[in-house]
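Chemist: Dropping the sequence and predicted coords here.
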Amino acid sequence: MSEKNFKDRVLDSTAKDKNEIEDWMYGPGGKVLGAILVLLGIWTVVRIFWS
């Protein structure tokens, strides 16, 4: 296998992984992370006012 083919394969797999991560973030993963951040924000505000 030539050096160019190896680099192309690595770049192709990196782009594929990036696309899969972006698809997850814009799909259900983004909603889960957003919900967690909102809950942490509410928890912080409640702790500040409670003490």
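Modeler: On my side now, so go ahead. These figures come from a predicted structure and were not determined experimentally. Numbering: from 1, shown residues only.
Chemist: C-alpha only now, for contacts and for neighbours.
Modeler: Fine.
Chemist: how close does the residue most central in space within the chain get to residue 12?
Modeler: Nearest to the geometric centre of the chain sits residue 25, at 5.1 Å (Cα atoms, centre = their mean). To residue 12, residue 25 is 20 Å away according to Cα to Cα, to the nearest Å.
Chemist: try this one next to it:
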Amino acid sequence: MPALAWAAVAVAGLWGGGYTLKKFNELVGDSSKYLIAGGVLYVGYKAAKKGKLL
């Protein structure tokens, strides 16, 4: 896959993650959102690693 396509996927993921965190901020307290963000990043990393994207 070309580098430009990977960059587009990364930007879309970051935008989607930011939107999700914004919505979670409305639902949970400040300390919980960092725990959730860390979990999302960890699961995404593991999925990418298992799919041999990294």
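Modeler: Ah, there it is. Computed from a predicted model, the values in this text were never measured in an experiment.
Chemist: tell me the secondary structure for the counterpart of the residue nearest to the centre of the first structure in the second structure?
Modeler: Alignment note: residue 25 of the first structure maps to residue 25 in the second structure; criterion TM-score structural alignment. Following DSSP: H, G, I helix; E, B strand; the rest coil, residue 25 of the second structure is assigned to helix.
Chemist: so residue 25 of the second structure makes contact with residue 33?
Modeler: Yes: at 6.4 Å, residue 25 of the second structure counts as touching residue 33 under the criterion of Cα atoms under 8 Å.
Chemist: SS state for residue 43 of the first structure?
Modeler: helix.
Chemist: what's the burial count for residue 17 of the second structure?
Modeler: Using other Cα atoms under 10 Å, the number of residues around residue 17 of the second structure comes to 15.
Chemist: State the distance from it to residue 1 of the second structure.
Modeler: For residue 17 of the second structure, the distance to residue 1 of the second structure - Cα to Cα - is 22 Å.
Chemist: Residue 23 of the first structure - how many residues pack around it?
Modeler: With other Cα under 10 Å as criterion, residue 23 of the first structure counts 13.
Chemist: Can you give me the distance of it to residue 3 of the first structure?
Modeler: Distance from residue 23 of the first structure to residue 3 of the first structure, by Cα to Cα: 30 Å.
Chemist: Could you do residue 48 of the first structure as well?
Modeler: Residue 48 of the first structure is 58 Å from residue 3 of the first structure, by Cα to Cα.
Chemist: next one: residue 21 of the first structure
Modeler: For residue 21 of the first structure relative to residue 3 of the first structure (Cα to Cα), the value is 27 Å.
Chemist: I appreciate the help and will end here.
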